[in-house]
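Visitor: the amino acid sequence is not available; the structure is as follows:
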């Protein structure tokens, strides 16, 4: 069975509402020309376009695996946008983010996931831990769960810390084979009792053609990197090969997850 092709909508940002001062990326609540509100991630922020690429790939892989993620859209900032902004830091951020950015549909009324309050069933917890080990997401911990409860369901947000190998870029092959020891800090690790049982299902949902489709979503505008002569197609190919190799060697991180669970006391 062929899954539906992934297509991201494009919107134009019409109104900057308020900064969301979380972490160092300074995302914002904004409105677009479709009259919806979005959490806007800026390419002019700390880690630049690489954080947007991570957000895009991590979010769409999660969605492909059947997990709930707010709709992602490409969000364009006009060159005149933000000229009236009084905060110099925000004005500089907006100026540095002219062009194509990324945004997540704003889940109005959502509550931050609290592991003390909400128990996640073992199957769902195992799938989320598997996802984060696969995409090398270092940022779903007790201190920063990056999950929301919305309409009584668990939603995943903020995948900008995935694929951290791309900040150095060299030796990506070694990174693809990593067992991902950071999984020991995952907020859902105690509930992830079925990782081995769901492993084959998760792998089957990520055939080469789907991984190629996801990596082809990366806009060329985000792939002109300072300090490298590598072209957009070659960079996309590295992301694709990283995902293929990591999927093909999923047992590396599945064993690491099981080992980390055994050390929980």
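Guide: Yep, that arrived. Because the structure is predicted, anything quoted here is derived from the model rather than measured.
Visitor: use CA for all of it now, contacts and neighbours both
Guide: Will do.
Visitor: what about the helices in the chain?
Guide: Here the chain has its helices, by DSSP state H, at 48-64, 88-95, 122-134, 172-176, 195-204, 208-215, 232-248, 250-262.
Visitor: out of those helices, which gets nearest to residue 110?
Guide: Ranking the helices of the chain by proximity to residue 110 (C-alpha to C-alpha) places helix 48-64 first, at 17.8 Å.
Visitor: hang on, the earlier thing: and the helices of the chain as TSV, adding distance to residue 107 and mean neighbour count?
Guide: Shown next, in TSV, are these (distance: least, C-alpha to C-alpha, whole Å; neighbours: other C-alpha atoms under 10 Å):
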stretch	distance to residue 107	mean neighbour count
helix 48-64	15	23
helix 88-95	23	16
helix 122-134	20	22
helix 172-176	33	18
helix 195-204	26	15
helix 208-215	24	18
helix 232-248	29	18
helix 250-262	30	18
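Visitor: format those helices as CSV; extra columns: distance to residue 72.
Guide: Listed next are these as CSV, based on distance: least, C-alpha to C-alpha, whole Å:
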stretch, distance to residue 72
helix 48-64, 7
helix 88-95, 20
helix 122-134, 18
helix 172-176, 25
helix 195-204, 21
helix 208-215, 13
helix 232-248, 19
helix 250-262, 26
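Visitor: before we go on, here's another structure to hold up against the first:
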């Protein structure tokens, strides 16, 4: 299995905001010449949303799903000083430092369950992914999936791993299943859940989970409001994901019953 190697780039141009996103992400240009969708640390859910986005994206990639390249993006304070829109100005000001970018898929269209096709294995893998990471935001109202080059691409995992918004009680989530899977946009197409589960278990080992968590920037784990240290948080993410992986059969049954 390939080692995770996350590149770091500098933002050199703010191109345009993406108003359809609740956290007001933006298309930006980086010093490598590529365009990215920038997720801001200064947005509503803060750095925790970036952590969830990163973990969810790299797990999705590990199990064979299409995910835009994730990069760490350095944003300096010059952009807020030249931005006329006050809302965006504040967002830029509070996001100076390390943010998260997804490679911009030019020409991609939002997945529409009424007109878009997806194969059963891909649908089943996405459903299991979202059960593992407790992703509450992949519904028909907000699919957080793209069609690009006739393939399904997974984006926007920032609403997952919601246990980390309450570190005092996070262990209560270790044995919980994910009943909200009943609202998943791909549930009806997920007809090979058992086969997908077997493939995922062969690809997503505890060593890979540990490697993903080890790549979370230290800065994102620092917060005066949280009771845990960065090392304790890393250990908690690993324990949570390992626990979910160990109960994957139960999660698969829950999803199959919901179908």
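Guide: Done, it's in. Predicted model only: the values in this text are computed from it and were never measured.
Visitor: wait, which of the helices of structure 1 is closest to residue 20 of structure 1?
Guide: Ranking those by proximity to residue 20 of structure 1 (C-alpha to C-alpha) places helix 88-95 first, at 11.2 Å.
Visitor: next, the mean deviation of the closest one compared to structure 2.
Guide: Taking mean C-alpha distance after the TM-score superposition for structure 1, the mean distance separating helix 88-95 of structure 1 from the aligned residues in structure 2 is 0.6 Å.
Visitor: quick check: residue 229 of structure 2 touching residue 220?
Guide: No: Residue 229 of structure 2 is beyond contact range of residue 220, at 11.4 Å (criterion: C-alpha atoms under 8 Å).
Visitor: and residue 184 of structure 1, which of the helices of structure 1 is closest to it?
Guide: helix 250-262 (5.3 Å).
Visitor: which secondary structure elements does that closest one contact?
Guide: helix 122-134, helix 195-204 (3 or more C-alpha pairs under 8 Å, 6 or more residues apart in numbering; DSSP states H and E).
Visitor: contacts only, for residue 49 of structure 2.
Guide: Listed by C-alpha atoms under 8 Å, 6 or more residues apart in numbering, the contact set of residue 49 of structure 2 reads 41, 157-159.
Visitor: as CSV, those residues with distance to residue 187 of structure 2 would be great.
Guide: Listed next are the contacts of residue 49 of structure 2 as CSV, based on distance: C-alpha to C-alpha, whole Å:
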residue, distance to residue 187 of structure 2
41, 31
157, 17
158, 20
159, 18
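Visitor: narrow the residues you listed to those in strands?
Guide: Using DSSP state E, no member of these falls within strands.
Visitor: can you tell me how far the aligned partner of residue 179 of structure 2 in structure 1 is from residue 133 of structure 1?
Guide: With TM-score structural alignment defining the correspondence, residue 179 of structure 2 maps onto residue 181 in structure 1. Look at residue 181 of structure 1 and residue 133 of structure 1: by C-alpha to C-alpha, to the nearest Å, they are 9 Å apart.
Visitor: spit out the residues that contact these two alike.
Guide: Counting by C-alpha under 8 Å, 6+ apart, nothing touches both residue 181 of structure 1 and residue 133.
Visitor: hang on, the earlier thing: among the contacts of residue 49 of structure 2, which one sits closest to residue 169 of structure 2?
Guide: When the contacts of residue 49 of structure 2 are compared against residue 169 of structure 2 (criterion: C-alpha to C-alpha), the nearest one is residue 159, at 17.9 Å.
Visitor: enumerate every residue touching that closest one.
Guide: Contacts for residue 159 of structure 2 (C-alpha under 8 Å, 6+ apart) come out as 49, 52-53, 135-137.
Visitor: correct me if wrong: residue 253 of structure 1 contacts residue 180.
Guide: Yes: the pair residue 253 of structure 1 / residue 180 is scored as a contact, 6.0 Å apart, by C-alpha under 8 Å.
Visitor: any common contacting residues for those two?
Guide: Listed contacts common to residue 253 of structure 1 and residue 180 are residue 133; contacts here mean C-alpha under 8 Å, 6+ apart.
Visitor: still on that earlier bit, out of residue 229 and residue 220 of structure 2, which sits in the busier spot?
Guide: Comparing residue 229 of structure 2 with residue 220 by other C-alpha atoms under 10 Å, the one with more neighbours is residue 220, at 17 against 13.
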